[in-house]
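J.: Only the shape, not the letters, is given here:
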């Protein structure tokens, strides 16, 4: 019975990860709240790996949905299309270099000093305000970059610099890169899609880093839980990605800005009261 209860908790984690990973609302912010409400009876080492590894399910959703577009070896593609696909991958790699270098150097420092609910809450609120302010200012703006293929190497690198902001928990990797891409002239759709693609090497790399650091010396049940959460995150991400693309064709990101502010306040109140009541 206890294993079944733990499995139900894992389902919650997988659903939350899959739904929030690709939206600009911080999956970390949601997971840190879920962790404290839905307690998993596992080791701290398991949780450190679990938080990152379940993202592999979300990555797989991008690879499945965009397989043909991201596959430079597709026999159905013409030579020009294959070259364009290679250029896309080179832009993705260039955009990921800043986060890869800084992330490797500061991984443990960031986890130790910044992975806490108060930092997460602050980032949720701050970037919520920025999203609302940006959208209000650019309500009728005409973005010059309509498609991902129009993103230059230079613009890709600058978007990668914005991705550095997401190393602070609660910022949201999707939120930072979408906001940065839009500031650089990308349409909401182009910014969202390029963000999806950037997640592939970044999240694979983050997962590999955690696995190399902590290993996978877990029980069979813990490994099953990890795999189950990844599968659930994959399925939910398939819908989450399509939802966001459909949403931004008709709406701006202000709703997500307000959502972030509300969630940030909830996190502050919840953990503030918890700290007071447990003294």
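T.: Good, I have the coordinates. It should be emphasised that the depicted structure is a prediction, and the values quoted were computed from it without experimental measurement. Numbers count the residues shown, from 1 in each chain.
J.: Could you use CA atoms for every contact and neighbour count after this?
T.: Noted.
J.: quick one: residue 227 from residue 50, how far?
T.: Using C-alpha to C-alpha, to the nearest Å, residue 227 is found at 10 Å from residue 50.
J.: Leaving out the residues flanking it, which one is nearest to residue 210?
T.: residue 49 (5.7 Å; C-alpha to C-alpha, 6 or more residues apart in numbering).
J.: Next, the contact list for that neighbour, please.
T.: Going by C-alpha atoms under 8 Å, 6 or more residues apart in numbering, residue 49 touches 207, 210-211, 214.
J.: which ones among these are found in helices?
T.: 207, 210-211, 214 (DSSP state H).
J.: Which of the residues you listed sits closest to residue 185?
T.: residue 207 (31.0 Å; C-alpha to C-alpha).
J.: thought the closest one was touching residue 53?
T.: Yes: the pair residue 207 / residue 53 is scored as a contact, 5.2 Å apart, by C-alpha atoms under 8 Å.
J.: And the strands in the chain?
T.: Remark: no strands are assigned in the chain by DSSP state E.
J.: distance of residue 192 from residue 176?
T.: 11 Å.
J.: try residue 255
T.: 16 Å.
J.: Those two: which has the busier surroundings?
T.: Using other C-alpha atoms under 10 Å as the criterion, residue 255 and residue 176 rank with residue 176 on top: 25 against 12.
J.: residues contacting the more buried one?
T.: 24, 162-163, 165-166.
J.: redo that, cut-off 10 Å
T.: Neighbouring residues of residue 176 by C-alpha atoms under 10 Å, 6 or more residues apart in numbering: 24-26, 127, 131, 159-167, 195.
J.: Show me which of those residues is closest to residue 251.
T.: Closest to residue 251, out of all of these and judged by C-alpha to C-alpha, is residue 131, at 13.1 Å.
J.: separation between the closest residue to the closest one other than its chain neighbours and residue 33?
T.: Nearest residue to residue 131, sequence neighbours excluded (C-alpha to C-alpha, 6+ apart): residue 257, at 5.3 Å. To residue 33, residue 257 is 18 Å away according to C-alpha to C-alpha.
J.: do residue 48 as well
T.: The value you get for residue 48 to residue 33, if C-alpha to C-alpha is used, is 15 Å.
J.: try this one side by side with the last:
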């Protein structure tokens, strides 16, 4: 349903807005956003680097990369629409007391996990965009460090998971995820990667940590997108809105597919492959920096 709506919106956009030769670049970046937002490999790093490689000049000071995250927020809402509706009913008392308590506990956990990174990001927004969003070497370092952390978590002995249901996540576990998500403010770290690692270290199993990361993306990415757009309105021109819209719709469609794939993947596999990918990607970026390509 959401994919059909997205296609119709694309057709509508193409009929009402003059063709922009940079749209192929926007579509590429929308695909990159949709593929990488929910995988623990850093969507921001891939957007910045791919944008540089294809010569995209519509970044608007980093706002484009942040704004098209709205598409992946809509993808999460669409993917979990039945669960979200059921939780809303439970909170209103339309279901059992047990279901109501589980739904309330989940969303309290989401709020607790949202606050730390939101507060730090709000306070240091300008410094983060100015100092961190234009350093391929820092992005590469963050990718490599994150990859090593994933390998250590998966390959070293660890205690069995204590929580395997979203409705049983404790406030302390949620706070641990929230603190871990602060590191995602550094491009290359990965929001989903940080929150998943935080969840694993807090005692969640892989599937629950991954699903909680998806739920946490709703307020985190939604707030980041709205706040950054409002703070950058003076830099956005009429032509930019078409690019932002197109990028968001493409990211929504691809993001929808990525969520289902990742949930199926973590049900049968660990995160070692992502750790290895991050290290290889980071080393490749450092090599491109050394030869002057980035």
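T.: Everything's here; your move. On a predicted model such as this, the values are computed, not experimentally measured, just so you know.
J.: overall similarity of the pair, as a TM-score.
T.: The TM-score (TM-score structural alignment, normalised by the length of structure 1) is 0.91; 272 aligned residues with a C-alpha RMSD of 2.1 Å.
J.: related to what we said a few turns ago, turn the contacts of residue 49 of structure 1 into CSV, including distance to residue 73 of structure 1 and neighbour count.
T.: Supplementary listing: these in CSV, determined by distance: C-alpha to C-alpha, whole Å; neighbours: other C-alpha atoms under 10 Å:
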residue, distance to residue 73 of structure 1, neighbour count
207, 26, 20
210, 31, 20
211, 30, 17
214, 35, 13
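J.: of those residues, closest to residue 14 of structure 1?
T.: residue 207 (15.6 Å).
J.: Please tell me I have it right and the closest one contacts residue 103.
T.: No: with contact defined as C-alpha atoms under 10 Å, residue 207 of structure 1 does not count as touching residue 103 (11.8 Å).
J.: Just tell me what the residue nearest to residue 210 of structure 1 corresponds to in structure 2.
T.: In structure 2, the residue matched to residue 49 of structure 1 (TM-score structural alignment) is residue 63.
J.: Kindly report the same for residue 88 of structure 1.
T.: Residue 88 of structure 1 maps onto residue 106 in structure 2, by TM-score structural alignment.
J.: Over to residue 68 of structure 1?
T.: Using TM-score structural alignment, residue 68 of structure 1 lines up with residue 82 in structure 2.
J.: gap between the closest residue to residue 110 of structure 2 other than its chain neighbours and residue 16 of structure 2?
T.: With sequence-adjacent residues excluded and distances taken as C-alpha to C-alpha, 6+ apart, residue 110 of structure 2 is closest to residue 216, at 5.6 Å. From residue 216 of structure 2 over to residue 16 of structure 2 the distance is 35 Å, taken as C-alpha to C-alpha.
J.: Between the two, which has more neighbouring residues?
T.: Comparing residue 216 of structure 2 with residue 16 by neighbour count (other C-alpha under 10 Å), the higher total belongs to residue 216, at 28 against 9.
J.: give me the number of residues near the match of residue 68 of structure 1?
T.: 11.
J.: Just the ones in helices from the contacts of residue 176 of structure 1, please.
T.: 127, 131, 159-163, 195.
J.: Which PyMOL command selects the buried ones in those residues?
T.: The PyMOL selection below is limited to those of these classed as buried (16 or more other C-alpha atoms under 10 Å):
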select buried, resi 127+131+159+160+161+162+163+195
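J.: Looking at the ones in helices among the contacts of residue 176 of structure 1, which is nearest residue 276 of structure 1?
T.: Nearest to residue 276 of structure 1 among those: residue 127, at 27.0 Å, using C-alpha to C-alpha.
J.: counterpart of the closest one in structure 2?
T.: Aligned partner of residue 127 of structure 1 by TM-score structural alignment: residue 146.
J.: Could you measure from that match over to residue 195 of structure 2?
T.: With C-alpha to C-alpha as the criterion, residue 146 of structure 2 and residue 195 of structure 2 are 12 Å apart.
J.: Mutual contacts of those two, please.
T.: With C-alpha under 10 Å, 6+ apart as the test, residue 146 of structure 2 and residue 195 both reach residue 40.
J.: do you know how far the match of residue 68 of structure 1 is from residue 138 of structure 2?
T.: Taken as C-alpha to C-alpha, the span from residue 82 of structure 2 to residue 138 of structure 2 is 40 Å.
J.: and the longest helix along structure 2, how far from structure 1 on average?
T.: In structure 2, with assignment by DSSP H, the single longest helix is helix 238-266. Comparison of helix 238-266 of structure 2 with structure 1 after fitting gives an average deviation of 0.9 Å (mean C-alpha distance after the TM-score superposition for structure 1).
J.: Now do the closest residue to residue 173 of structure 2 other than its chain neighbours against residue 226 of structure 2, distance only.
T.: With sequence-adjacent residues excluded and distances taken as C-alpha to C-alpha, 6+ apart, residue 173 of structure 2 is closest to residue 202, at 5.2 Å. Separation of residue 202 of structure 2 from residue 226 of structure 2 (C-alpha to C-alpha): 30 Å.
J.: Next: residue 10 of structure 2.
T.: Computed as C-alpha to C-alpha, the residue 10 of structure 2 to residue 226 of structure 2 distance reads 22 Å.
J.: now residue 145 of structure 2
T.: 30 Å.
J.: cool, and residue 289 of structure 2?
T.: On the measure of C-alpha to C-alpha, residue 289 of structure 2 and residue 226 of structure 2 end up 33 Å apart.
J.: can you pull the contacts of the equivalent of residue 112 of structure 1 over in structure 2?
T.: The alignment partner of residue 112 of structure 1 in structure 2, by TM-score structural alignment, is residue 130. Counting by C-alpha under 10 Å, 6+ apart, residue 130 of structure 2 touches 61-62.
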